[in-house]
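A.B. asks: Output the structure for:
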Amino acid sequence: MVKLMLWDKQAADFSILQNEKNMKFKVVIFTSIIPKIFRGKLQLNSSPATRFYFNKSIEYIKHFKGRIRDRKEI
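C.D. replies: Next up, the predicted model:
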């Protein structure tokens, strides 16, 4: 497990978007994050350039969600 820390406006914006989405499986793409090791574990921190995307139409997200569906059917 990797902990992702969002700060300030990014945290508020993400919370609002997350509450608006009513999906069983959520796939989010994060960009421009800062990786750090904290107490021996990887932690990802947002930066001023961090952006996140919930766009279900991105081809990689479609592929990933299909793999999750396939696993559930096994």
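A.B. asks: contacts, neighbours, all on C-alpha from now
C.D. replies: Fine.
A.B. asks: Which parts of the chain are strands?
C.D. replies: 3-5, 29-38, 41-53 (DSSP state E).
A.B. asks: Serialize those to a markdown table and add fields for distance to Lys65 and mean neighbour count.
C.D. replies: Below are those laid out as a markdown table (distance: least, C-alpha to C-alpha, whole Å; neighbours: other C-alpha atoms under 10 Å):
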| stretch | distance to Lys65 | mean neighbour count |
| --- | --- | --- |
| strand 3-5 | 21 | 13 |
| strand 29-38 | 13 | 13 |
| strand 41-53 | 15 | 14 |
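A.B. asks: next up, for comparison:
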Amino acid sequence: MSLHLQEHKEQPDSLPEESEMWEMEQESVLHRSDIQKSLLVGNYSILLQKFTVTLQFLILLCLIKTEN
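C.D. replies: From the prediction side, this is the model:
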């Protein structure tokens, strides 16, 4: 009888630990997802900057050619 009570007593203790581990894992997944999103935004930002510089260079070339 006491063994049966001990089993029930141990189960609630183990459930919160699993729940906490699951929550930590979910937070880790969300954190990784946020990092991936910010890296993607950073990559697009760099591409946009390169495109803008290239466009400015082409406009400058066109202006130089029209002056000559």
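A.B. asks: Can you give me the TM-score here?
C.D. replies: After superposition, the two chains reach a TM-score (TM-score structural alignment, normalised by the length of the second structure) of 0.25; 18 aligned residues with a C-alpha RMSD of 1.6 Å.
A.B. asks: rewinding a little: closest one to Arg69 of the first structure among the strands of the first structure?
C.D. replies: strand 29-38 (18.9 Å; C-alpha to C-alpha).
A.B. asks: Not counting its own residues, what contacts that closest one?
C.D. replies: The contact list for strand 29-38 of the first structure, computed with C-alpha atoms under 8 Å, 6 or more residues apart in numbering, reads Leu42, Gln43, Leu44, Asn45, Ser46, Ser47, Ala49, Thr50, Arg51, Phe52, Tyr53, Phe54.
A.B. asks: could you redo the last one with a cut-off of 10 Å?
C.D. replies: By C-alpha atoms under 10 Å, 6 or more residues apart in numbering, the residues outside strand 29-38 of the first structure that reach it are 3-6, 42-55, 58, 60-61.
A.B. asks: Run the angle between that strand and strand 41-53 for me.
C.D. replies: 160 degrees (axes from the mean of the first three to the mean of the last three C-alpha atoms, to 10 degrees).
A.B. asks: from the middle of its chain, how far away would strand 29-38 of the first structure be?
C.D. replies: Averaging C-alpha positions (C-alpha atoms, centre = their mean, to the nearest Å) puts strand 29-38 of the first structure 11 Å from its chain's average.
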